[in-house]
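1. Give me a 3D structure for the following:
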Amino acid sequence: MKKNLMYPFLILLLSFVLGACSEQTKEATISQNEEGTDTVEEVEEATESNVTPTPQWSYEEETGPEHWGELDPSYSVCIKGNEQSPINIETSQVKTSEKLESLDIQYEPTDFSIVHNGHAIQANPAIQNNSIVVEGKEYKLAQFHFHTPSEHQFNGENLDMELHLVHQDGNGELAVLGIMIQEGEENEALASIWGALPKSETEEEVTIEEPVDLQALLPADQTSYFYEGSLTTPPCSEEVQWIVFENPIEMSKEQIQAYRQIFPGNQRPVQGLNEREIIKE
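-> Prediction:
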C-alpha cells in the first residue's frame, strides 16, 4: 500500500521540477528579448525559420542607392522597377489636364514627435487628424521627413532640401506631397522641430513641445505636378501617387546647415521617366 502511494508523490515532484525548468527557460528568452528582440514569439519564429535581418542600406558606397537592389531580394524593385522616384520634371514635357480633380488638403495644427531613424529626421503625428483627397480618394497623413539636397529636380536642377508628407488610405495605398525647399527666410513653422533635432539615431521618439502648423508649411501657390512613382527608399515600392508642388518654401541658411550637419546628403538620384506622364494641375 505504501509503495502505491509513492507514485503520485513522485509524479507531483517531477511536474514541479519540469515546471521550474520551463519558467527559467522563459525568463532567459525574455531576457534576450529585452536586449533587442521585440517579442518572445519573434525569437521563436526567428529560431525556427532562420530568418536573417533585413540588410542595412545607406546613401554611401557599397550600401548606397546604386546598390540597393542588390542588398536583398525584397529590394529588387529598386533596380527592376519601371515607375521609380524621384524624377526630373522637365516643364516642357508636362501635360495639363482639365479632367484631374483638384487636390484637397485638410491640415490643422498637430502635436508631433520626431525620430532620427538613421536615414532622415521623421515626424510622426500624435493623432491622424490630417488628410488629403486626391481624385476623390482620402489619404491620412502618416509622417513627414526631409531630404537634402532635394530628390526631385526641375529642369535638371536640385534645390537645397525637400519635404515629403507621406499619406496612406484605408487600403494601404500611398500618396506623397513633395515640397521643395530653398534658402531664404527662417521657417517659423518648423522652428519647434529644428530646436529638438536629434544629432544621432534615436531609439525613442522625441516629443515636440509645440504643435506644428501644417498649413503654414505649404506654399501659397499650390500649383502641382502629379505622376505615378515609388518610395524613394528601399524597398522602393511602386504605385505611389506623387504630388510635387511647383513653388518652393523657404528655410534659413542656419536651418539648412543644421540638418546637413546631421545628414550631409540623404538623396536618391533621379530615376528614368520611362514614358510616364507628368500632369500639371
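
2. Every contact and neighbour count from this point should use C-alpha atoms.
-> Will do.

3. hang on, Y227 is in a helix, isn't it?
-> No - per DSSP: H, G, I helix; E, B strand; the rest coil, Y227 lies outside any helix segment and is strand.

4. That one contacts E238, correct?
-> No - contact criterion CA atoms under 8 Å: Y227 and E238 do not qualify, at 11.5 Å.

5. list residues touching both of these two?
-> Jointly contacting Y227 and E238 under the rule CA atoms under 8 Å, 6 or more residues apart in numbering is no residue at all.

6. Could you list every helix and strand that the lengthiest helix in the chain packs against?
-> If you go by DSSP state H, the chain has its longest helix at helix 2-34. Helix 2-34 sits against helix 40-49, with contacts defined as 3 or more CA pairs under 8 Å, 6 or more residues apart in numbering; DSSP states H and E.

7. Another for comparison:
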Amino acid sequence: MMKKLLSTAAALLVSGFILSGCSTTEKHWGYTGDVSPEYWGGLSDKFKTCAVGQKQSPVNIQVQKATDKDLPALNINYLASKATVVNNGHSIQTDLTDENSTLTINGKVYTLKQFHFHSPSENTIDGQYLPLEGHFVHVAKDGGIVVVAVLYEIGGENAQLADIWAGMPEKAGEKVKLKAKFNPATLISSKQSYYSFEGSLTTPPCTEGVDWIVLKAYCSGQLI
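-> Just a heads-up that it's a prediction; the model follows:
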C-alpha cells in the first residue's frame, strides 16, 4: 500500500511540474532534465544562491564524523488544527490554518506553518536514502526558520497520513480542506535525539540561514 502511495505522490510531482511549466514562457525549476537541481542557479537571477551558496541543503550526514555535543532540548508542542492539502506543483504540502503548533528551542518559539514530503528522502544518512522524508517548517516572529526533518521507513499504515494521501489534489494549484482536524504530532517520533546543522531551503530560491533538525529516530511500523 505504501509503495503505491509513494508512486502516486511521485507521479503527482511530475504531473504538477508539467502543468505549471506550460503556463509560462519562463523556465520553471524541477527535478529532471535541464531544470533539475544542478541547473537551478542559472534559471533565474533569484535562484543564484542555489549555485553559489556556501551552506546548501540537503546534506549527507556522516554519523561517525558528526560532532558529539550537547544540543538544546526540543520542546515540540503540536496540536490538532484545521488543515489544507495543497499541490504546489512540486510536492504535496499541508498548510495548518490554526497555527497553534509550536517548537521551542533555547526559549525561542517557532510556529509550525506547514509540512510536506519528499520521496525518496533528500537528506541522507551515510549516503543512504530513506523511502520518505517529512519537512516540518517552523517560522519565528523575527522570520527565523527551523525545519524539522523526519525520516520514514516503510511499515504499518498511519491513519492520519493516509487521510492526506487520500485527499491529495491531482493538479498543480489545487487545494483540498481536510474534513477533520489534523494533529502533526502523529507523524513524528517521541524520541528527540537529533542532528543539527545550518543550511538552506532545499528548493529555489535556496535561501540560506535555515536551521535544520534531523531527528535520529526513524519513524516506522505503525507510523507509516
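
8. Superposed, what's their TM-score?
-> Overlay of the two chains. TM-score (TM-score structural alignment, normalised by the length of the second structure): 0.84; 200 aligned residues with a CA RMSD of 1.8 Å.

9. The longest helix of the first structure to helix 40-49, inter-axis angle?
-> 90 degrees (axes from the mean of the first three to the mean of the last three CA atoms, to 10 degrees).

10. Which residues belonging to helix 2-34 of the first structure are considered buried?
-> 29-30, 33 (16 or more other CA atoms under 10 Å).

11. how far apart are the top strand by length along the second structure and its match in the first structure?
-> In terms of residue count, the longest strand belonging to the second structure (DSSP state E) is strand 108-118. Compared with the first structure after fitting, strand 108-118 of the second structure has a mean deviation of 0.8 Å; criterion: mean CA distance after the TM-score superposition for the first structure.

12. Confirm for me that K46 of the second structure is in contact with P205.
-> Yes - applying CA under 8 Å, one finds K46 of the second structure in contact with P205, separated by 6.1 Å.

13. Between those two, which is the more surrounded one?
-> Between K46 of the second structure and P205, P205 has the larger neighbour count (other CA atoms under 10 Å), namely 17 against 14.

14. What is the corresponding segment of the first structure for the longest strand of the second structure?
-> Counting by TM-score structural alignment, strand 108-118 of the second structure pairs with residues 137-147 of the first structure.

15. which residues are contacting the matching stretch?
-> Against stretch 137-147 of the first structure from outside (CA under 8 Å, 6+ apart): 120-125, 128-133, 161-170, 174-175, 265-267.

16. Y107 of the first structure matches what in the second structure?
-> In the second structure, Y107 of the first structure lands on Y78 (TM-score structural alignment).

17. and the alignment partner in the first structure of N60 of the second structure, how many neighbours does it have?
-> Using TM-score structural alignment, the partner of N60 of the second structure in the first structure is N88. Residues lying near N88 of the first structure (other CA under 10 Å) number 19.

18. just the one 3 residues further on next, same as before
-> Applying other CA under 10 Å, we find 13 other residues in the vicinity of T91 of the first structure.

19. show me the contacts for the closest residue in space to it that isn't next to it in sequence.
-> The shortest distance from T91 of the first structure to any non-neighbouring residue, by CA to CA, 6 or more residues apart in numbering, is to N155 (6.6 Å). Shown in contact with N155 of the first structure (CA under 8 Å, 6+ apart): 88-91.

20. Do a quick rundown of the helices in the second structure.
-> 2-21, 40-43, 49-52, 159-166.

21. As a markdown table, the ones you listed with distance to V85 of the second structure would be great.
-> As requested, these are exported to a markdown table (distance: least, CA to CA, whole Å):
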| stretch | distance to V85 of the second structure |
| --- | --- |
| helix 2-21 | 13 |
| helix 40-43 | 26 |
| helix 49-52 | 27 |
| helix 159-166 | 7 |
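
22. how about these in TSV, adding distance to K175 of the second structure and mean neighbour count?
-> Converted to TSV, the helices of the second structure look like this (distance: least, CA to CA, whole Å; neighbours: other CA atoms under 10 Å):
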stretch	distance to K175 of the second structure	mean neighbour count
helix 2-21	13	17
helix 40-43	26	20
helix 49-52	28	18
helix 159-166	12	15
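
23. quick one: which of those helices is nearest A172 of the second structure?
-> helix 2-21 (4.7 Å; CA to CA).

24. Return the distance of that closest one from the chain's centre.
-> 15 Å (CA atoms, centre = their mean, to the nearest Å).

25. try stretch 91-98 of the first structure
-> That offset, for stretch 91-98 of the first structure, works out to 29 Å (CA atoms, centre = their mean).

26. In that stretch, which residues are buried?
-> Within stretch 91-98 of the first structure, judged by 16+ other CA under 10 Å, no residue is buried.

27. And for stretch 148-159 of the first structure?
-> Buried residues in stretch 148-159 of the first structure (16+ other CA under 10 Å): 148-153, 158-159.

28. what residues are up against the residue most central in space within the second structure?
-> Against the mean C-alpha coordinate of the second structure, by CA atoms, centre = their mean, the closest residue is H135 at 2.4 Å. Counting by CA under 8 Å, 6+ apart, H135 of the second structure makes contact with 115-117, 147-150.

29. Would you quantify the distance from the residue nearest to T91 of the first structure to A120 of the first structure?
-> With distances taken as CA to CA, to the nearest Å, N155 of the first structure is found 25 Å from A120 of the first structure.

30. ok, now D104 of the first structure?
-> D104 of the first structure is 27 Å from A120 of the first structure, by CA to CA.

31. what does H152 of the first structure give?
-> Distance of H152 of the first structure to A120 of the first structure, given as CA to CA: 16 Å.

32. what's the neighbour count on the counterpart of N183 of the second structure in the first structure?
-> Applying TM-score structural alignment, one finds that N183 of the second structure aligns to D213 in the first structure. Neighbours of D213 of the first structure under the rule other CA under 10 Å: 16.

33. sorry, back to before: does the match of Y107 of the first structure touch T102 like I think?
-> Yes - checked against CA under 8 Å, the pair Y78 of the second structure and T102 is within contact range at 6.1 Å.
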